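[1] output the structure for:
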Amino acid sequence: MDSLTQIVLGAAVGEAVLGKKVGNKALLYGAIAGTIPDLDVMFGAMTDTITAIEWHRGFSHSLLFCVLLAPILGWVVNKLERKYSLGWKPWTVLFFLGLFTHPLLDAFTTWGTQIFWPFENRIAFNSIFVIDPLYTVPFLISTVWLMFYKRDSKSRRQLNKAGLVISSSYLLLTLGIKTFVEHQFENRLESQNIAYTQISTRPAPFNTLLWNANVDTPNNYLIGDYALLDSQPIQFKSYAKQREASNSLLDFPNVQRLITISDGWYIMEQKEEQWYFNDLRFGLIPKRDGTSMFSFSYELNLVNNAIVATEVPKTTTDAKFLMSGLWERLKGN
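    The predicted structure follows:
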């Protein structure tokens, strides 16, 4: 999830653990804990594109990382906050929960989180977009509001509990909506007698009313969308896999790494002698000219007998057009 959301979650967790004893210091240290796992992007900026993708939500989002770091932070903060005479263990609990709830929340998004690093499998429930105001805004309001109450105030505890309960309930609701939406896509495929091997669904940006689906068929991928307010049947657009045309690229280790990252949901295409690797997990971005581009696409170049991947940049114009069309699509077809 986005940084603000993780800060709010970490702060609320810190408040739940030690708010009654240390007041707003619990919010502060919880917010710090909730931020730490995403510092992996700083290390990613120092390396190549593929390695940066592999590192993100890797070790720093793992249970092992939280177990190792929490006691260290707990010991340090206990030294800094001697006046509370809590000892290092309560602070360690705060930091562990503040750290670990970060990857747990990230696991509900599409990118995937290596909670059980060093095992390579990433957990991705694909039920919430990385920025979702319905999750964050109520949570943020309750967390900021409680700061103005004394640490032993009953209202303070109730506000924090409300924020945690409402946000957690919303996460569970997204799983229920996802299950319902998947049935809609599956029923539509069945009604059209379309044979497929797997289907992957995810919410569109900033909401859980509009959903996208990738459908894997023998020779093509089908991509469609469905809004909860739709009255018309789901329509799918077909994209050729082009596996035979891109077979020569499979011998390059970096291409295999990209395939692993995309969990097998990819299309490699050639445009004017230039090859691109498209990660299908994040869907399409519509453009003003009526075409569309994949949200995450990488230009592949041969440098010193190795493939180098460079992410294709997205423009602010594309983002503005996406937002304007998104609101209309949410209303149904």
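
[2] for the rest of this, base every contact and every neighbour count on C-alpha atoms.
    Will do.

[3] show me where the stretch 51-200 of the chain has its strands.
    198-203 (DSSP state E, counting those that start in this stretch).

[4] which residues in it form helices?
    Applying DSSP state H, counting those that start in this stretch to the stretch 51-200 of the chain gives helices spanning 63-80, 88-106, 133-146, 154-191.

[5] so which of these is the most surrounded?
    helix 88-106 (a mean of 23; mean count of other CA atoms under 10 Å).

[6] that helix packs against which elements?
    helix 3-22, helix 24-35, helix 63-80 (3 or more CA pairs under 8 Å, 6 or more residues apart in numbering; DSSP states H and E).

[7] any idea how far the last one is from the middle of the chain?
    Shown here is helix 63-80, whose average C-alpha point lies 25 Å from the average C-alpha point of the whole chain (CA atoms, centre = their mean, to the nearest Å).

[8] helices or strands next to that helix in the packing?
    helix 88-106.

[9] just give the nearest non-adjacent residue to residue 27, would you?
    residue 11 (4.2 Å; CA to CA, 6 or more residues apart in numbering).

[10] please generate a structure for the following sequence too, so the two can be compared:
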Amino acid sequence: MDSITQAVLGAALQGTLLGRLQGRRALVYGAALATVPDLDVVIHYADPVSQMTYHRGFSHSIFVLTGVALLLAWLVAWIGQRRRPDAGYRWPRLFVAFWLVLVTHPLLDAFTVYGTQLFWPLTLTPLSWAAVFIIDPIYTLPLLMAVAYAFWRGPGRRARGLMTAALIFSTAYLGFGLAGRMTVEQRFEQALQAQGVAPREVRAMPMAFNNLLWRVLAKTEDGGYYEGVSSLFDREPPEMHYLSLNAPLAKVLQDDPLYTRLRWFTDDWLRYDVVGSTLVVTDLRMGIPGNYNFRFAMARRDEQGQWQVETPSRWRDNGTSMFNGGDLALIGRRILDQHPPLPLQAWTARAMTPAAASGVSR
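    Model prediction:
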């Protein structure tokens, strides 16, 4: 999730648990502590594939963060008992508060589609439950308002009650997102089966700034996939179109360790395209059709027409952005109205337009 959401979640948790002890400082400390796992972004990697796949790694591990919480609780309790022995700085209470503030950060990240290595150093596929978009005002605003009230009035009983209510609502909202994802996946699978298609794997993820409208992917046995859109308010089958994964193009990359790592991180939700003389590998999980967040130029044809694997660089889709006003307006309208359907094929065609590759990875 975005940094503001993580900060207000941490502030709400620590303000609720330690507000009586620390006052307004609990809100500030909680907000700061909750951002600690994202400090891994300061580490610079040599290529964008590494930058993507090592983010949300060791710093998001529940094992590492439990150790940090233990150490921090011991340190704060030791200092507190010497400076303010009657203030109530007890290790168990501090540990629970710090652990929750730290661990809820990667847990919330795991509810997005990106991928979070909760159990690092175990090499399990990164978790991506895809129940909420990376920026969702409905999740964030109740927490933000409760924390702002607590900072204004102080974390007294009323303020702590508001923060507790906001935490309960935000948690329930994540559950609503999971239920919505399962609903649209089942609906999409049924729509394909009605066409005589038996999908091999189905994956849904929320579209921009909401969890009412979902983009759904379904792999098929013939090496292709369907991409479509479904709203929780739909009464008709979702719009969809069929594309090829172009998996044979991946043979040139089979000995590349960065490609192997990318397949692992994305759970192999990858498509391959030849754009000009460049082999472009796309993470299908994030973005909208034709405008994906993570596309990488990973090989290039030489003058003899032979593929040469190269250090990955970011591939830009014809200078477009998934946050342009026109597309967002269509997405917002589509939540409630199924007609006209989103222009999936037109959006996808944009991805085939040659664009500049860039080494910028953020």
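
[11] quick revisit: what's the closest of the helices and strands packed on helix 88-106 of the first structure to residue 113 of the first structure?
    Proximity to residue 113 of the first structure (CA to CA) singles out helix 63-80 among those, at 10.7 Å.

[12] quick one on the thing from earlier: hmm, residue 25 and the residue nearest to residue 27 of the first structure touching each other?
    No: taking contacts as CA atoms under 8 Å, residue 11 of the first structure lies outside contact range of residue 25: 9.4 Å.

[13] ok, those two, which is more surrounded?
    residue 11 (31 against 17; other CA atoms under 10 Å).

[14] and the more buried one, what does it touch?
    Going by CA atoms under 8 Å, 6 or more residues apart in numbering, residue 11 of the first structure touches 26-32, 34, 98, 143.

[15] apply 10 Å and report the result again.
    5, 17, 19, 24-35, 94, 98, 140, 143-144, 160 (CA atoms under 10 Å, 6 or more residues apart in numbering).

[16] what about residue 294 of the first structure, distance to residue 201 of the first structure?
    Distance of residue 294 of the first structure to residue 201 of the first structure, given as CA to CA, to the nearest Å: 16 Å.

[17] which one of these two has more residues nearby?
    Taking other CA under 10 Å, residue 294 of the first structure and residue 201 do not tie; residue 201 has more neighbours (25 against 19).

[18] apart from its chain neighbours, what residue comes closest to the equivalent of the more buried one over in the second structure?
    Mapped onto the second structure by TM-score structural alignment, residue 201 of the first structure lines up with residue 204. Take residue 204 of the second structure and drop its neighbours on the chain: the residue closest to it by CA to CA, 6+ apart is residue 216, 4.2 Å away.

[19] now do residue 170 of the second structure
    Closest residue to residue 170 of the second structure apart from its sequence neighbours, by CA to CA, 6+ apart: residue 139 at 5.5 Å.

[20] didn't that neighbour look like it was pressed against residue 175?
    No: with contact defined as CA atoms under 10 Å, residue 139 of the second structure does not count as touching residue 175 (11.5 Å).

[21] now list whatever residues contact both of the two.
    132, 169.

[22] quick check, residue 279 of the first structure in contact with residue 258.
    Yes: with contact defined as CA under 10 Å, residue 279 of the first structure reaches residue 258; the gap is 8.4 Å.

[23] and for the two, which residues touch both?
    Common neighbours of residue 279 of the first structure and residue 258 are listed as 264-266, 298 (criterion: CA under 10 Å, 6+ apart).

[24] hang on, the earlier thing: joint contacts of residue 11 and residue 25 of the first structure?
    Shared between the contact lists of residue 11 of the first structure and residue 25 (criterion: CA under 10 Å, 6+ apart) are residues 19, 31.

[25] residue 325 of the first structure: which of the helices and strands packed on helix 88-106 of the first structure is closest?
    Of all those, it is helix 3-22 that lies closest to residue 325 of the first structure, at 25.1 Å by CA to CA.

[26] the closest one vs the second structure, average distance?
    Mean deviation of helix 3-22 of the first structure from its aligned counterpart in the second structure after superposition (mean CA distance after the TM-score superposition for the first structure): 0.9 Å.

[27] got the angle for that helix vs helix 24-35?
    Angle, helix 3-22 of the first structure to helix 24-35, by axes from the mean of the first three to the mean of the last three CA atoms, to 10 degrees: 150 degrees.

[28] give the buried residues for helix 3-22 of the first structure.
    Within helix 3-22 of the first structure, the residues scored as buried using 16 or more other CA atoms under 10 Å are 3, 5-20, 22.

[29] ok, the most centrally placed residue in the first structure - contacts?
    Centroid-nearest residue in the first structure: residue 109, 3.5 Å away (criterion: CA atoms, centre = their mean). Contact analysis of residue 109 of the first structure by CA under 10 Å, 6+ apart lists 1, 123-131, 202-203.

[30] and it, how far from residue 13 of the first structure?
    Taken as CA to CA, the span from residue 109 of the first structure to residue 13 of the first structure is 20 Å.

[31] what helices or strands is the helix or strand harbouring residue 302 of the first structure leaning on?
    Using DSSP states H and E, residue 302 of the first structure sits in strand 292-303. Under the contact criterion of 3 or more CA pairs under 10 Å, 6 or more residues apart in numbering; DSSP states H and E, strand 292-303 of the first structure touches helix 253-261, strand 266-271, strand 274-286, strand 306-311.

[32] of all those, which lies closest to residue 42 of the first structure?
    That would be strand 306-311 among those, by CA to CA, at 17.1 Å.

[33] the closest one: what's the following helix or strand?
    helix 316-330.

[34] just to revisit the earlier point, isn't the residue nearest to residue 204 of the second structure right up against residue 206?
    Yes: with contact defined as CA under 10 Å, residue 216 of the second structure reaches residue 206; the gap is 8.7 Å.

[35] find the residues that touch each one of those two.
    181, 229-230.

[36] now do the contacts for the nearest residue to residue 344 of the second structure once chain neighbours are set aside.
    Spatial nearest neighbour of residue 344 of the second structure, excluding adjacent residues (CA to CA, 6+ apart): residue 289 at 6.0 Å. Residues in contact with residue 289 of the second structure (CA under 10 Å, 6+ apart) are 215, 227-229, 322, 342-351.

[37] I'm done for today, thanks for sticking with me.
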